[in-house]
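K.L.:
coords please:
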Amino acid sequence: MEKSPLVKKITIWLYGLFAAAVVSVFLLFFLISAGALGFMPSFEELENPHSNLATEVFAADEVLLGNFFQENRSRVEYEEISPNVINALVSTEDIRFYDHSGIDARGLARVLFRTILLQEESSGGGSTITQQLAKLLFHDPARSKWERGIQKLKEWVIAVKLERSYTKDEILGMYLNKAPFIYDAYGIKSAAATFFSTYPDSLTVEESAVLVGMLKNPSLFNPVRRPELTQGRRNVVLHQMMKARHLTRAEYDSLKQLPLGLEFKRSDHIGGLAPYFREYLRTTLTARQPVRENYASWQNQKFLEDSVEWNKNPLFGWVNKNLKADGSKYDIYRDGLKIYTTIDSELQLNAEKAVQMHLAEDLQPKFFKEKRGRTRAPFTQHITKEQYDQIINRAMQQTDRYRILRQKDMPEDSIRMVFNEPVPMQVFSYKGDIDTIMSPMDSIHYYKSFLRASLFSMDPHSGHVKAYVGGPSYKHFKYDMATMGKRQVGSTIKPFIYTLAMQEGLTPCDLVPNVPQTFYLPTGQTWTPRTSGNRREGEMVSLKWGLAQSNNNITAWIMKQYNPQAVVNILRSLGIKSPMDAVPALSLGAPDFGLSEMVAAYATYANKGVHSEPLFVTRIEDRYGNVISTFNPRRSEASMSTTPI
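P.N.:
Reported below is the predicted structural model:
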């Protein structure tokens, strides 16, 4: 029976509409692929997706000390990821992952029917792992439903290209390296370290289930703040693994009863091992070439020291001295470098504990006891009230609170009212931080009462720095006393002066008079240093005895035999860079030196007269493991010439 003209017409229209729809879909995807509807990555970008990788800082024994990052992301190869993670991920996020080519038709049909037609928001999404990777690699969050719709179509195109360019294992590895967690953890390696203090290849089934479960909504399924909710989500993942036959019913029933077992350790620049050292390393690597205009008027010495470091120390300003193959500078926050330092992690841990114990159990209690009840505490009673007020005011003006209020043009008297108003705050104590209510001004007085200490240890032969502690708590006392702080050296300068005597022909057994020594100054005045006590005063004593007793008479006698400039010369040859005047007061240690330069100077004796500059880094590798810089000890034989230099 021949079809009627109307039926033929309707049939032609239907076929035409279908063909137009097919052509429109192909045209739409062609336009998307060509980038006509917004940014689309090129094939080269798909082959080399860019990730912000954190720079890792390793101790000499390859213990990870910490990272420099904008996103705390460390790359890990697929082979270094536990199969438990892979099984948990595929079972939960994309059960047909190994069967589709980037787009799951069954999942897509479910979304079209249940989510779009039936408006069931809880029906689940249709995104495959490959589509999720596409979203992570190339898209910012959508700002509207229309933009999200276009974005979804782009993800399909990118997912297909990814499937053509990579193996399934490579796609899983890329996704796990890119996946965002919380607490500055990006990627499976950072997440494993942050939440379980382990490595991706060592994650257990239940740990893997926790991390994979978090991917649905890391803020919601937060194991630190919402352990019960996270445990429930973990058990959902375990159940999916059982359904996929990666677990037996008995294993599932056993594992779901286990606690989360967190070993939470957030990675940041404040906590962890060697924070003072890591900050020193960061500022040293990123230092710029010194320009006098960039320094304050009172920072002339700092400018001179930085200029010397720029010219002689390859680590100083490393990122500004070395270029990548494309001519751009390295970025320690994004380029995934690996920095291998000279620090011994075990010695570093013991050094930090030693500084804490020395202060918390010995010096600090004695200091508190001595200053209790004194009106000018923690300072000496010999300063005037005006001097005391100047110290406190200067401390107030150096705070962020003061700077912010000044930027708002708040009057000085109003600022003082703010500083005297009690507010909730957290303050330092050796037994742990204390939550309290205190005025900012009282907190300044409180922190001024804490003593500081630092520790610097190096191998005298190689110059390798083994331990570096800049203070009692980097979180609360960020000023680094190991390399930045300088203190009057006092009697610790005396061995250097006795070295001058030895190199000029005297011996430890030579006898000298133990009597006060008077110096005639260029001003016409005289200066006679005094010594504590009168033991053997007036007798002939050996130089050995004088050094052992730290006797000022004997040190002054040596100084008189030569000249102050000779002492300056010998100190310079031993690596002391701090400013000092060639005056008789050098014999009593009047100048201020830094701890690191004093340690290096003393190490010259253990190295038989060869001075080694402290060495902090042995090599730097790029993200692919290629060595791009090596660092060797800078040694020089200590010259004991008395000729001025």
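K.L.:
going forward, measure contacts between C-alpha atoms and count neighbours the same way
P.N.:
Fine.
K.L.:
measure Ala395 to Gly66 for me?
P.N.:
31 Å (C-alpha to C-alpha, to the nearest Å).
K.L.:
between these two, which one's more packed in?
P.N.:
Gly66 (23 against 15; other C-alpha atoms under 10 Å).
K.L.:
any idea which helix or strand carries the nearest residue to that one once chain neighbours are set aside?
P.N.:
Leaving out its chain neighbours, the residue that sits closest to Gly66 by C-alpha to C-alpha, 6 or more residues apart in numbering is Val57, at 5.5 Å. Per DSSP states H and E, Val57 falls inside strand 55-58.
K.L.:
Counting by contacts, list what the helix or strand just after that strand packs against.
P.N.:
Using DSSP H and E, the helix or strand that follows strand 55-58 in sequence is strand 64-68. In terms of contacts (3 or more C-alpha pairs under 8 Å, 6 or more residues apart in numbering; DSSP states H and E), strand 64-68 is packed against strand 55-58, helix 275-285.
K.L.:
Give me whichever of the ones you listed is most buried.
P.N.:
Burial of the helices and strands packed on strand 64-68 is given as mean neighbour count (mean count of other C-alpha atoms under 10 Å); strand 55-58 ranks first at a mean of 23.
K.L.:
residues in contact with it?
P.N.:
64-69, 74, 278, 332-341 (C-alpha atoms under 8 Å, 6 or more residues apart in numbering).
K.L.:
if we can go back for a sec, now the helices and strands packed on strand 64-68 as CSV including distance to Val308?
P.N.:
Below are these laid out as CSV (distance: least, C-alpha to C-alpha, whole Å):
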stretch, distance to Val308
strand 55-58, 25
helix 275-285, 13
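K.L.:
Let's compare: structure for the following, please.
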Amino acid sequence: MTLNKELIKTWAKRLTYAFLVLATILACFYGSIYFGFWGEIPSSKKLSDLKQSQATQVLDTHKDLIGKFYIYDRQSISYNDFPQHLIDALIATEDTRFYEHNGIDNTSLLRVFFKTILLSDQSSGGGSTITLQLAKNLYGRKDYGYLSIVVNKLKEGIVARRIENIYSKKEILTLYLNTVPFSDNTYGIESASVKFFNTKTKQLDLSQAATLIGTLKANNGYNPRLYPEKSQQRRDLVINLMKNQEFITEKQAADAIKSDIELDYQYYAPNQGLAPYFRAEIKKQLDSILQQKKYKNPDGESYNIFHDGLKVYTTLDNNMQRYAEEAMQDHMANLQLQFEKAYGQNAPWLKNKPAYLAAKKRLTKYRALKKQNLSDQAIEDSLNKTHDTKLFSWEASSIEQMSTLDSLEYYSKFLNTGLLSLDPSNGDIKAYVGGIDYRYFQYDHVSQSKRQVGSTFKPIVYTAALENGMDPCSYFSIKEVTYTDVDNWTPKNASSDEDENLHYSLKYALSRSVNTISVKVIQETGVNNVIEQAKAMGINSKIEEVPSIALGTSNLSLIELARAYTSYVNQSVSSKPVFITRIEDKNGNVIATYEDLNPTNSKEKAFSDDTRQFMLEFLQETVNNGTASRLRSNYNLTNDIAGKTGTTQDNKDGWFVGIMPKLVTVVWVGNDNQQIGFSSTGIGQGANSALPIFAKYIQKLNSDPNYKNITQASFEAPSKKVAQAMDCDLSKEEGFFKQLFGNDKKEKSFEKKKKKGFFSWLKKDNDSI
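P.N.:
A predicted model of the protein is given here:
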């Protein structure tokens, strides 16, 4: 008996000792975590000033979201923006005793220990609280090997207790819902609401709120976009939990469960969604703006567009942008079919054709292999290795096995486009389409590309002529003239069946885009005067001092051409395009104002009021009876519209500029490989390749009553003086001039010394229209 007592005593001491040792080890282990030996734990001071990464929002002119820049797609809102059923769904699903514990729910932990661990009952739930989840959301988890789960859980417990000591329950819910990850790499309830349902959080209904809360258990597994059936089952479970805990009535639960989940998914990935080219340009501008010393955050550091939750207010109109993109897609899909069918088996983009071979040598991979001094065969073999390639198509994208050379041939056939719509009164950009699909073609044809502008340059020539004293009723013969001092250059008209005895007025010649007369007009006006006129209208690109610019041989960007044309409906003043009107920080404090971002443009007139009225009459004639008349005949547009078509040599570029009293729109269509043009003028002329995009775009605006102020606006009536000055016949026969002058009107050759051979490429017919 004594022996048993001694044995018990000995074991009691040993167990006590072991317990003390274990307790000491655990205490030391916990202490090592608490004091930061396993990584810093945020102090109460840091927790009281939480700074979470937030997405920068890009907003349109109506303050609607266009897109975001982010690493984590997150934007914060206040507690008052949460509907009660959202809070109830969260509590019912994630933490039923949220209002009772201090960050760690001991009751739940005991339940987990006995039911989940000892009894293996997986239905008993977890022991995590909303506050513990918040701690994990804020600081993430690190890898500590086999001790990871223990270390991370203890760290989260410490942080959770500190959070509970600092913040109220409402504040904790606000922090949680603004930081918790939802499906599709979306962080925070506001971002998730907009992405999945295109609505603000405060407007979520019961079904929508339950759907989003349901995804928190498994972001990917319950993603309503990818797995709608599983997501609906999870939503129903959340609703039933709310009913069981008496947050909602049985009827409310039944009504919500009856409904299907109806997504209105919004893409805000950089390469997807509305206005991707515009967003890319906004990012470039922000990168430049926010590096300036005057734009610093309160800590004196540069703002970070991926983290700082800025709000960028722009001039774009989401609806107009959508209409422009739809019009572009509708026309370009059909035009691509025409383009490929017209070439058939003789297409210039096919392998071993000159355009293809030249493009192959421009490939980055080809040049890299060439630098390695590999043989031509070795380079060819490398470029012919196949791999998975995602292919663009107007019907449906696909992934196929293709080599680099196969891909080059495939993509070389695609036509591309650019469109820009401006409010001429202030330069505000209303629609911006930089290409057919940003995911596959990231080169921006509005701001980056420069192409020959064809006959869209002719109005500038005529404007300069009027400004330099030419009578608007001047007549010119359509006869061809050979300019012996310019390599015997003979400009030709697109049509060869016109009566050479005719003389056209300026109005008629411009509206029919007569090449021979445009050159004669620049001859009398002077090339330098035309270049100066172009500069006054906002064109900054270098323009060669050669007479061929009358036919649009200069390379200009679409955006500067649009700026030049705004002067025709803005009191003769060109409007510089405006992208951004204001930048705010996440708290609504203004970082940069309109005046900061858009210094006042010169209000100096580019030409006189009389010239403006003359040109508007000329350009309206182009639409009513000239090269753009299909706007009336084919598309039945009755709006007040002036405009100009343009086509460059060998049908490489098609242009259309549409001028309305309150909207100027420029459209370009062509192939990125400038060796590849349209097979014929019939398909490639601006009236066929570019004009239809404008026409379909305006049709959509016409059908939307919100844009009556644009679509129903009227041009100014010409003054009496201007009307009288234009009171003349559009054309005259040569006999009239014989009677008037006694002999044929002589044509002068343009006197300008240039290097021999510069114009040799212009000996072919120039099809500018």
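K.L.:
Regarding structure 2, what is its longest helix?
P.N.:
When structure 2 is parsed with DSSP state H, its longest helix is helix 2-34.
K.L.:
how would you label Thr356 of structure 2: helix, strand or coil?
P.N.:
In this structure residue 356 of structure 2 is Tyr, not Thr. helix (DSSP: H, G, I helix; E, B strand; the rest coil).
K.L.:
got a list of what the nearest residue to it once chain neighbours are set aside touches?
P.N.:
Leaving aside its sequence neighbours, Tyr356 of structure 2 sits nearest to Trp349 (C-alpha to C-alpha, 6+ apart; 5.2 Å). Applying C-alpha under 8 Å, 6+ apart to Trp349 of structure 2 gives the contacts Ala355, Tyr356, Glu409, Ser412, Lys413, Ile676.
K.L.:
Just the closest of those residues to Thr463 of structure 2, please.
P.N.:
Proximity of these to Thr463 of structure 2 (C-alpha to C-alpha) peaks at Ile676, which lies at 32.2 Å.
K.L.:
List the contacts of stretch 624-636 of structure 1.
P.N.:
Residues from elsewhere that reach stretch 624-636 of structure 1 (C-alpha under 8 Å, 6+ apart): 314-315, 338, 462-464, 610-615, 617-622.
K.L.:
give me that answer again for 7 Å
P.N.:
Stretch 624-636 of structure 1 is contacted from outside by 462-463, 610-613, 615, 617-622, using C-alpha atoms under 7 Å, 6 or more residues apart in numbering.
K.L.:
Against Leu420 of structure 2, how distant is His445 of structure 2?
P.N.:
On the measure of C-alpha to C-alpha, His445 of structure 2 and Leu420 of structure 2 end up 10 Å apart.
K.L.:
out of these two, which sits in the busier spot?
P.N.:
Higher neighbour count among His445 of structure 2 and Leu420: His445, with 29 against 26, using other C-alpha under 10 Å.
K.L.:
Looking at structure 1, name the residue matched to that one.
P.N.:
Using TM-score structural alignment, the equivalent of His445 of structure 2 in structure 1 is Met481.
K.L.:
swap in Gln571 of structure 2?
P.N.:
So, by TM-score structural alignment, Gln571 of structure 2 is matched to Lys608.
K.L.:
who's in contact with that match?
P.N.:
Taking C-alpha under 7 Å, 6+ apart as the contact definition, Lys608 of structure 1 lies against nothing.
K.L.:
one more time with 10 Å, if that's ok
P.N.:
Pro460, His461, Glu637, Ala638 (C-alpha atoms under 10 Å, 6 or more residues apart in numbering).
K.L.:
Helices of the stretch 401-550 of structure 1, start to end?
P.N.:
412-419, 440-448, 494-503, 543-548 (DSSP state H, counting those that start in this stretch).
K.L.:
how about the shortest one, aligned to which bit of structure 2?
P.N.:
Under TM-score structural alignment, the alignment places helix 543-548 of structure 1 onto residues 506-511 of structure 2.
K.L.:
chain center to the matching stretch: distance?
P.N.:
37 Å (C-alpha atoms, centre = their mean, to the nearest Å).
K.L.:
how big is the offset of that stretch relative to structure 1?
P.N.:
Following superposition, stretch 506-511 of structure 2 is found to deviate from structure 1 by 2.5 Å on average (mean C-alpha distance after the TM-score superposition for structure 1).
K.L.:
how near is the residue minimising distance to the centre of structure 1 to Phe181 of structure 1?
P.N.:
Central residue of structure 1 (C-alpha atoms, centre = their mean): His269, 3.6 Å from the mean position. Going from His269 of structure 1 to Phe181 of structure 1 by C-alpha to C-alpha gives 18 Å.
K.L.:
Count the neighbours of Cys509 of structure 1 for me.
P.N.:
11.
K.L.:
follow-up on the earlier one: so what sits against both of His445 and Leu420 of structure 2?
P.N.:
What both His445 of structure 2 and Leu420 touch, as defined by C-alpha under 10 Å, 6+ apart, is the set Tyr432, Val433, Gly434, Leu558, Ile559, Val667, Trp668.
K.L.:
if I pick the aligned partner of the fourth one in structure 1, what's in contact with it?
P.N.:
Structural correspondence for Leu558 of structure 2 with respect to structure 1 (TM-score structural alignment): Leu595. The contact partners of Leu595 of structure 1, taken as C-alpha under 10 Å, 6+ apart, are 454-457, 470, 481-487, 489, 601.
K.L.:
ok, and the most crowded of these?
P.N.:
Compared across the contacts of Leu595 of structure 1, Gly470 has the highest neighbour count, 28 neighbours, by other C-alpha under 10 Å.
K.L.:
Let me know whether that one touches His476 as I believe.
P.N.:
No - using C-alpha atoms under 10 Å, Gly470 of structure 1 is not in contact with His476; the gap is 11.9 Å.
K.L.:
coming back round to it: and the match of Gln571 of structure 2, helix, strand or coil?
P.N.:
At Lys608 of structure 1 the chain is in coil, as set by three-state DSSP.
K.L.:
Spatially nearest residue to the counterpart of Lys155 of structure 2 in structure 1 (excluding sequence neighbours)?
P.N.:
In structure 1, Lys155 of structure 2 lines up with Lys154, judged by TM-score structural alignment. Sequence neighbours aside, Ile32 is the residue nearest to Lys154 of structure 1 in space, at 6.4 Å (criterion: C-alpha to C-alpha, 6+ apart).
K.L.:
and the one you found, how many neighbours does it have?
P.N.:
So Ile32 of structure 1, with other C-alpha under 10 Å, has 22 neighbours.
K.L.:
before we move on, what about the one 3 residues further on?
P.N.:
When neighbours are counted by other C-alpha under 10 Å, Gly35 of structure 1 registers 14.
K.L.:
swap in Phe477 of structure 1?
P.N.:
The burial count for Phe477 of structure 1: 16, using other C-alpha under 10 Å.
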